[in-house]
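S.K.: could you work out the structure for the sequence below:
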Amino acid sequence: MTLYTLFLFIYFCYSFECSPGCIGGCEADNTCRGGCSENYFNDTSCLYCKWVDVTDDINEAFIPNGSYCMKTTNIIVKPTWLPEQKDLEDITTEKIVTFTINENSNADSSFCYYRQKYRLGKWFRLDMKDIHTDALSISITKNPESSAFLSIDVTNSQRDAYTGNCLAHASLNETKFETNMLVPVLNPIYSADSKKDENFYYIFVNVKEFKVVTVSLTIKPVNGKTGVSKFNLTQEVADSLAKDLSKSMYVHFSLEQDGIICYPVCIPNIIMKVILFEVEFNGDYSILIDTRGADRVNYVQEFEYEVNESGYKSSKCLNIWSGKPHGVFADEEPNGVSVRIEGKANTRRYFGIMSEEQRANLNAEVRAICPKNCNSDSGNGDCLPQEKKCLCANGFGGDDCHKLCYYNGKWQVNDYSSLCYFNTSHCDQFCKCEPGYSLVNNYCVSNECKNGNLGSGDECIQNSEGCLTNCMCDSSSGWKISKQKGKCVNVLCGNGIIDDLYMKGKFLRKEDCDNGTNCNSFCHCLDGHSPDPNDPMSCINNNISGGAIAGIVIGGAVGLILILIFFIVLLIFVLRYKKVDINIYKIQQPTYYYYIHGSTSAPPSKTARYMIDPIDLDYGNDTTATAIMDTRFERMEVNNYSRNKWLMIIFHTPNNPKYVFYFEPQVLFIRPHSTPKLLTSYMTLHCTTKIRDMKIPYTIWFSKSKSTLESIANLLKDKSFETWTPEDQVQMDKLCKNVRRHCHYQITIKTDAASSTHIDMDELNMSEKPIAEGAMGKVYIGSYRSVPVAVKQFRWESLNDEEMAELKQEVIAECEIMSKLRNPFIANYMGSVTYIPQVSMIIQYFVLGSLGEYLRKEKEDYVKLPYKLKVRMLFDTARGMQFLHENRIMHLDLKPDNLLVNSLYTDSACCIKITDFGTSRFTKKNNKNSEDKGLGTPIYAAPETYHDEYTNAGDVYSYAISAWELFYQEEPYKEFKSLFEIKDYVESGKRLGFDASIPMLLKGLIQDCWKQNIGERPSFEQICKRLVKLDEDAINHLELDNDVSDGRIEEIINNRTQRMQDQLNEISHD
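M.R.: Coordinates of the predicted model:
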């Protein structure tokens, strides 16, 4: 037993890739069996070092060292984002500073964010007061013996700033030993109440792992956007690409390591990383530079250098290409640029590839396209860079849109005796056969085809029905490859109609039959049969004797009796058994331990003694995507080719809430010498996720004893690596003595999930801490496919399973409604996550937050808003509410916190977007202990809602309270001590007060909107009309803007924009 245990230990430890942080070995690659040791982040992989919150008071951190995680206690303790002066070293320009980072160095977190928060490094401070150039050149070298991954981070934020701005980031990977950063000289970033008497650049040089490295750092002030081209496209390279248009070369642009940080000449208001490249070629073709394969937003600019009379070299923008898709199909297009560069004689052209991402690394495809400019001057075609080819007019084609020798069934040249039909197999664009093929009757034919055999790529035997001279089915006449090897079948065969069949445009024959009795799959009558005059779809035997007729009569009688017996049995079956519920195929199947010890990987074949057809499953959607929540199925046929052994197949279905794969049966037994067995695979997708090329494993077992196979199945059922015991292994060893063959393979999924609003949680990159909380739940900032989003997670901890399921269905229904609403004044709904218990709703993230964050003095971002902006906000809100009411949707919780600020500028097309309509009903159901009646927030609730009466007029009342709060920028009913006082006050007909400062038009509107009688309140359509007059009247109340500070508004916008960027950086990975 000891030797056996030792064997298992060695097997499990060394059979998989396993992190040193794993306790008890691995059950699969990077999947730990017994959790992670204390230095590691406790997920299933144990690949990452233990995460430490930099805001906590800690005295230790965990840093990678190869595949290990090392603990360090040399932590820099700092009160803000920046260390104290004692942990900074002052540095000056034009001076080389050399230092070493090792295990004794301090560990700290950077203002440029990394997955591994703490890193060993060294801080520097550079005084910028006496620097008057427009850029800094920072040279960094490391000793060649070091394999450290070195990073350099630069910020212009000052000590009292809210956080450090990641102005510049560069790196030296394990194989690179020097780089030069070009960093622009910018104004310092201060806090709002700063004295603004400092101007420093702070630099943090750090290493990714526990590595030793010696670094030399030099800083020089420079002028101008200098930089060295990293890639030169020469005439020789261009001509090489033009010789073979199918050939591509890929150029790697590492902006993280090689990019210069600057304001690009073509986008002078945004800091970007830029890598320069040059192009110099001439020819009648174009060069395409395509970065769409990376699916990341980037830009390409073309510029030229200008030198003035003083010899100063500057840049002038010529062209700019944006990597953001636009147009109707923008959501379906990848990010990235597709730039067509035409040749120019004796001209060197300058380009730059740019990105706002500090760590961007792009692979650009470079290829030649559109030779002879597609002969566009003659009207033959046009160049389509997005498609990487020419689009040719009718009668023209090939790479350059030349006149085709053969088009639309007709020759366009006089002598075609040595030419092949264009667009047929192995015939090139100039109607010449490819090497290895000979010309026969204007077709390109392989040697095997000429000899009556099937060659590689041939579809059918030459001169068989529907088969062309080149052994290809005549698809132009409706012929396709049949299931019977070497034959073609017409697409009309099987449609239940007797059709005329054609070949090469000429009549071939009329179908004998179609899908009837004694009719084969080619619509021919079986041998010895002819078309049935009484049933055109079928065939009958040519000769029927008197005895045969008698036999038919007797057989008919017997058949009738059998039919009666069949219906009786069927009736009994129906009465005894209930109808199968389709929902059973939407639940996860039992887990069977994937036991492959002693097994071989064997695809289906006669050699492997079994066959499964098909093993690539598309569930009927080979050319279309599979809709979410749609249950699809595909039948499979299984053969046992063993002579004397039972076969058992077990499908090890994935247990993943994103989808359900259900096999009926999941465990199948087939006796030897039996006919093929059918099974059905069902698939239900719960979200838009990647499933193409997904593998579902199965195991095959052969034994002479069916009972042995049944025992193995029972032993494996409901077991996993964690629950598999030594006793189970002993029992399996005994059973396997009767197993003659054991192999495994996998089913491959060959379809895609359709685009939908059902989002895959793994595609959401969320913050660890919520940015807001409320009665409804928590809100997190995140990104979904590079788009900033707000993720709302409902707080349903107190619900039981039945209540959870009910509310989940309501949320899904609400999300379906929201997904169909598109209005400028409604927050964009992006989707929801509903396949896990923690239901989430994803909407567009608004950097300026909600209106409620600006209205009360105790709020951090309180600001006095201009009166005209307030009117504009009320107008946008009213237009959004009008849209909701026209679509029969009540908000039920209209208040400033549910009005998202799109802009703080009066002249913007949209200042306010409405959110959270309808979600208050979820809050009410969850709020079991609440004694408050009504939906929504009490201080904004209409009096009738306290009696559960909900109408559009209730939203109008809430709008009035919100308008009062927006104008006065004070909390409504703040002098009241309880909600019960507010309730009694409102139900008695009393309302909030006014002073003399409020314009009469606005006062009158608010008073009408909160009238006690719901029938007297205006509709939002009427409110919109009145707000037009309010807007025109705003110019008469300039005194209301006496305390408005445009500078404060700009400061808030800048701070919130920076805060959002910091939050997104914080959740991004290395």
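S.K.: could you use CA atoms for every contact and neighbour count after this?
M.R.: Fine.
S.K.: who are the contact partners of Leu217?
M.R.: Contacts for Leu217 were tallied using Cα atoms under 8 Å, 6 or more residues apart in numbering; they are 96-98, 138-141.
S.K.: one more, so I can put them side by side:
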Amino acid sequence: MISLYKKQRESVWIIIKNTSKYLSFTFNIKQYNMILSIIIVIVNSMNSSTIFCPKGCATKCLTNNTCGRCMVGYDNDNSCMTCEWYNRNLHMTSVYIKKDTKCTRFNSLILKDSWLPPEKFITEIKIDEKVVFDIDESSDIDTSFCYYKDRYRFGKWFKLLYNIKNSSHILFEFSQLNVDKSLVNIDVTNSLKKQRGDCYAHTTSESKTNSKQLYVPVFSPYNNDPKRNTEDFYFYIFIHLGQLSKAKIELKTQVQNSRIFPPRFNLTLKDTMYLSEHPGKFILWNVPFEEHGAFAQPICFPTYRMKYIAFDIEFVETGKLVIDATGSGKMNNLQEYDIVNGDKTTLKCIQSWSGRRHGVFSENEKAGAFVSISANEKVKRHFAFISENQRINFVVKFYVICHENCNYKHGFGTCLPTIGKCKCIKGYGGSNCHKLCYYDNTWQISPNDNLCFFGSERCNEYCRCEEGTVLVNHRCLSKECARGEIGINDECYPNSEGCTPTCKCDSSRGFYMSSTKRCLSKLCGNGKKNTYYDYNGNIIRTEECDNGTNCQKDCRCIDGFITDPKSENDCIHKGLSVDFTIFVVIVSCVFVPAFVMAFAMLIFFITRYKKTNIEVFKEQQPTYYFYISGSINKKLANESLYFIDPITLDFGNGTEATEINDTHFQQIQVKNKSRNKYMMVIFHTPNTPKYVFHFDPQVVIMRPRASSCVTCYMTLYCTTKLRGMKIPYTVWFSKSKIIFSEIALLLKDKTFETWTNVQQKKLEKISKTVHNRFHHYLTISTDAASSTHIDMDELSISEKPIAEGAMGRVYMGSYRSVAVAVKQFRWEKLDEDEVAELKKNVVAECEMMAKLRNPFIASYIGSVTYIPQVSMVIQFFILGSLGEYLRQEKEDYVKMPYKLKVRMLFDTSRGMQFLHENRIMHLDLKPDNLLVNSLDCNSACTIKITDFGTSRFKKKSITNSEDKGLGTPIYAAPETFKDEYTFAGDVYSFAITAWELYYQVEPYAQLKSIFDIKRHVEEGKRLSFDQNIPPLYRKLVEECWRADPKDRPNFDKVTAKLVKVDEEDSQQFYLNIQNEMDNLNLIIEKRSERVKRSLHEIS
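M.R.: Okay, the predicted model is just below:
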């Protein structure tokens, strides 16, 4: 750590911190300016402490993503990243929507009591009718029956009465008439008004698309009612903008009887021939499934109505064409169909493939169709990708494997589509199991003069060199390598150490390419001298050294050095020649006297130099009673009897804040201007654990007309108000020097509370020889830097805790107008060393947490560690913890909608995924440690994780009456009962939390004690399920609480699985309770009022 402090007049002091020692140097101003510019660059690069402050913050951020107040229009959760949540109970037509990254108020929200708006907002259209309309910022705002992350959209509603029989599809065709195209979404449903609005069909129009066609299959909402299945019904259409812009749209509708829709991609005969002729090559198709997919009842999946996209393939080759749609991991299916006699309404299913994986290894395999097809009598074949997910976009890879069917009919090999190549018998290989030209170091064909060794660099399967290479001794070399030079794609110079004849480093012998294009051995650096061999088994060389002194990266000694016989890994100077030795002796005789003198002077200066132990200046100094009775409070003037300069101290940080835990100093010139009196100056230092001002010396006694230098050291232990603080001093004049020592001794260690009348009378008696007394103060003109070290005096805390646990109590508080939660750790039973260890751990943890930026992690404001009552301060959440909503005995209990539960688990998993990526275990994951940021499943973030890692602060020596181990036993993994803590333990805790969130009852409520729970879990038993729980939800929980930690999925996989659980939600609508959103709104209002009252009482 380097700190710079500007001095008055002509010099500058620099402190260089090295552990607990400080060295000081003095430079003139010119030298200072040059050094300053260099050091600032270094310091700025080393100490970047930029706080990330969201755009929605109305006040300065206290820490990353956390400020005191959000701007109007933002969720006032102190992170200020999302627009204000709309409360339907207020029945307001205004809503905040992001415009150019800023939340902006719009006043055209449609008020409605169901998924459909009132009739006056819906325009009826007819078959074969054309309508033209505009959508812009003045349009109505509403929510769609299809899910969008940003719920509120500018759009327009339509309805289409379907009263035509015997048609298969309705074709919606729309075009953008404006020049600058916008992102437009089209959602269609056939749901009845009194039902739930289902997302029946969805498509989107990309910005560059002029027109769009959406095929929607005709399916009556009365289909299951025999009495009404012939009735007319409405299609409802909501067309809306994907982003704030303007769009002029033309919409037309017509009846479509054909079940054949145009293919969106054609893999031609030319394409497949190219793939056959170039093994290893592939063709990619970015499937525009969301935009160009049609809706129908696929011929191979006749009981489903799904979205699909058609494509054609022309293939006549003898190999297998692979259709791989697993790259994105999105679930999709594939069907092959045929058109019967050219009839546009009659299709025939040839075969179908599911993209869902099954079996033991299904977890490690990506979802999606993976198919290999062989050529048949038809040149052009028809295929379609099918999915229930209307919004997926994925990439398909086409390539040919097993050319000529691996010559299976000749017995040379078989095709293995799962690994994408042939399995050939000995002596045969390549893409089609042909007889290899070179096998087992033997040529199998002749002549072979113009062939390369099969398997060598740049040599193809037919022993021919790749284009752009040169054949030399049956090897393929770059043109540069053949000339003894090095090419762009070469790794080393030919004939150099570890380099093969093809200018590649010999990896089989442990060589790799360095940044300088030399081959280095992996053995170099292992601390042992090794011998290198070439590919023929011949010795190349033995290392001269290895990872030692004067040893280079290639394990050779530096020029002029040889292997040290006493330490074979090091190198020493070579021996000197006789002539050079004589020359050294002669020169030494001449210069030895001068050298001795210089050495003596060096010893002299070294003995005078004293290292300063900076720890001394971090200690509080004695308190001297501030006796000012009869003293004159006088600023310095020319006629003053004394001189003190400077009296305003900035410690070199006049314009910048002073970092916490750094020690800074500034020198003060003190001068006695009296001609015949001694002078004593006492600096009355403040006595507080928040900071230390240490004066060296604290008491100065000076003869007449003498001057002295006092150094003031400042160490800050928290972010506190510092600028403008006064440090008083008293000045005493007397002709007797001895009396000052007696006065100082009497005032020492005395305060206003401990000063007695007896001491007062004694001071008055001995002060009779004191002729003049003055007092004034030094003023601090620097600020404490923002940090995670908080001043306890700036915290307002509630009297009663809002939560209590084994490790401490949690209080509601306020810090710089921000609502916070203050966790005070229990320290009463800790000894001095354990308190110090607790402080160290809390500070380290808080600094680490402050650096973590993630929307699913609660923002840590800081900690209070300069007093025995160690506290941690985090962002306060009005909605409290998830645990407050799950039990019926809780005041805020509410039956949560299933979709909200899944979203909460998803956000929790993403937060845990982030923690584990940063190698942080939570150790106590449970609903009480999941803070609720929002109760809206469409919110950007519903859950923020807190208290991760803090269970490690628990006292190590636990009494017999206390439970041993980290975390909460109900949620603890079985291995933690044996004090084994892993990342998989958090996954187990997540499973128990997921079970509790679904059923909203206490886990293991039927068991009587913690010991019963431990026994239950260790015996392999788990919590039970009923028949109503969705299958994928249950499967995820069961996987996460497996007995063996190695069998549990990590949070990467848990997050991916929750995406599938959420997709399953569309089939679990019976678990969503319609009126619960209103109950949630009431709870939000009630809690908000409660918190406001509490904060008012605290302040």
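S.K.: before we move on, back to that, just the buried residues of the contacts of Leu217 of structure 1.
M.R.: For these, a neighbour count by 16 or more other Cα atoms under 10 Å gives the buried set as 138-141.
S.K.: secondary structure and distance to Arg740 of structure 1 added to the residues you listed, as CSV?
M.R.: Listed next are these as CSV, based on DSSP: H, G, I helix; E, B strand; the rest coil; distance: Cα to Cα, whole Å:
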residue, secondary structure, distance to Arg740 of structure 1
Ile138, strand, 69
Ser139, strand, 68
Ile140, strand, 65
Thr141, strand, 64
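S.K.: and those, which two are furthest apart?
M.R.: Spanning the widest gap among the buried ones among the contacts of Leu217 of structure 1 are Ile138 and Thr141, at 10.2 Å by Cα to Cα.
S.K.: picking up where we left off before, which of the contacts of Leu217 of structure 1 sits closest to Glu981 of structure 1?
M.R.: Ile138 (65.9 Å).
S.K.: tell me where the stretch 201-350 of structure 1 has helices.
M.R.: Here the stretch 201-350 of structure 1 has its helices, by DSSP state H, counting those that start in this stretch, at 235-243, 255-258.
S.K.: of those helices, flag the one that's most buried.
M.R.: Highest mean neighbour count among these (mean count of other Cα atoms under 10 Å): helix 255-258, with a mean of 24.
S.K.: which one of the buried ones among the contacts of Leu217 of structure 1 is nearest to Thr163 of structure 1?
M.R.: Ile138 (23.0 Å).
S.K.: what's the separation between the counterpart of that closest one in structure 2 and Lys761 of structure 2?
M.R.: Residue pairing (TM-score structural alignment): Ile138 of structure 1 is matched to Phe172 of structure 2. The span separating Phe172 of structure 2 from Lys761 of structure 2 equals 103 Å under the rule Cα to Cα, to the nearest Å.
S.K.: go ahead and confirm Phe385 of structure 2 touches Ile309.
M.R.: Yes: Phe385 of structure 2 is in contact with Ile309 according to Cα atoms under 8 Å; the separation is 5.4 Å.
S.K.: how close does Phe990 of structure 2 get to Gln913 of structure 2?
M.R.: To Gln913 of structure 2, Phe990 of structure 2 is 12 Å away according to Cα to Cα.
S.K.: more neighbours, the two?
M.R.: Ranked by neighbour count (other Cα atoms under 10 Å), Phe990 of structure 2 and Gln913 place Phe990 first, with 28 against 20.
S.K.: residues contacting that one?
M.R.: 925-926, 1040.
S.K.: same check for the residues you listed, but in structure 1.
M.R.: Cross-checking those against structure 1 gives 925-926 as conserved contacts, using both residues aligned by TM-score structural alignment, their matches' Cα atoms under 8 Å.
S.K.: widest-spaced pair of the contacts of Leu217 of structure 1?
M.R.: Thr98 and Ile138 (13.5 Å).
S.K.: those strands in the stretch 851-1000 of structure 2, which residues are they?
M.R.: 860-864, 871-875, 930-932, 943-945 (DSSP state E, counting those that start in this stretch).
S.K.: do the same with the stretch 251-400 of structure 2
M.R.: Applying DSSP E, counting those that start in this stretch to the stretch 251-400 of structure 2 gives strands spanning 266-267, 283-287, 294-296, 306-314, 320-324, 333-339, 347-353, 370-374, 380-387, 394-401.
S.K.: most tightly packed of these?
M.R.: strand 294-296 (a mean of 26).
S.K.: so which residue is smack in the middle of structure 1?
M.R.: Geometric centre of structure 1, nearest residue: Arg785, 5.2 Å, by Cα atoms, centre = their mean.
S.K.: please give me every residue in contact with it.
M.R.: The contact partners of Arg785 of structure 1, taken as Cα under 8 Å, 6+ apart, are 763-764.
S.K.: what of Ser496 of structure 2?
M.R.: Counting by Cα under 8 Å, 6+ apart, Ser496 of structure 2 has contacts 518-519.
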